[in-house]
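K.L.:
build the 3D model from these lines:
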Amino acid sequence: MIRDEEGILVSDIDAALIAAMEVIQKLRAQDDVSAAEWQGWRLEITDGAGKVTESLSLDDPLSTKSLRD
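P.N.:
Model prediction:
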């Protein structure tokens, strides 16, 4: 686990998903070879209380697991 203590403040879940996908693209762009190293990792989106609301696979960021009720 790598925790981002600062995070990104957004207006709604759609903006959070877009921001998360941009972060994943940046991670992948840093080094094509290291893309395999991210296999099995997930980027989790949390609300203001720290509850995970969405989870995106770093393998396939379009594969979103919604944790909303």
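K.L.:
hey, let's count contacts and neighbours off CA atoms from now on
P.N.:
Noted.
K.L.:
for the host helix or strand of residue 20, packing partners?
P.N.:
Per DSSP states H and E: residue 20 is located in helix 13-30. Secondary-structure packing of helix 13-30 (3 or more CA pairs under 8 Å, 6 or more residues apart in numbering; DSSP states H and E): strand 42-46.
K.L.:
wait, a strand at residue 54?
P.N.:
Yes. According to DSSP: H, G, I helix; E, B strand; the rest coil, residue 54 belongs to a strand.
K.L.:
another sequence for comparison is provided below:
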Amino acid sequence: MPTVFNDNGFRGMVYPNDHDPVHVHAYKRGSQAKINAKTLELIAVMGEYSKKDLKKAKQLTAKYQAVIFEKWEELYG
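P.N.:
All right, here's what the predicted structure looks like:
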């Protein structure tokens, strides 16, 4: 599974055989937030994520946006 970031206790993943829109799965302590990489909008949240952690997950998605898009392009062309 391609990791696109591992930062501040968060791990961001882009999965093969996933679907549009371009997004990242941000994990922290067993919880997952799925975030649109272009708009930074939350698509889904699974588990217990605090508002502070959701904000940080969005910030990390923005920080690693170029890497996320690069990996998506590599996987899906």
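K.L.:
TM-score of the superposed pair?
P.N.:
Overlay of the two chains. TM-score (TM-score structural alignment, normalised by the length of the first structure): 0.29; 41 aligned residues with a CA RMSD of 4.2 Å.
K.L.:
and the angle from the helix holding residue 20 of the first structure to strand 42-46?
P.N.:
Using axes from the mean of the first three to the mean of the last three CA atoms, to 10 degrees, the inter-axis angle of helix 13-30 of the first structure relative to strand 42-46 is 150 degrees.
K.L.:
in helix 13-30 of the first structure, what counts as buried?
P.N.:
Using 16 or more other CA atoms under 10 Å as the test for burial, helix 13-30 of the first structure gives 16-17, 19-21, 24, 28.
K.L.:
next, give me the two most distant ones among those residues.
P.N.:
Within these, 16 and 28 form the most distant pair, 18.5 Å apart (CA to CA).
K.L.:
just the helices from the second structure, written as ranges.
P.N.:
51-63, 65-76 (DSSP state H).
K.L.:
output those as JSON lines; include the columns distance to residue 33 of the second structure and mean neighbour count.
P.N.:
Formatted as JSON lines, the helices of the second structure follow (distance: least, CA to CA, whole Å; neighbours: other CA atoms under 10 Å):
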{"stretch": "helix 51-63", "distance to residue 33 of the second structure": "7", "mean neighbour count": "17"}
{"stretch": "helix 65-76", "distance to residue 33 of the second structure": "15", "mean neighbour count": "16"}
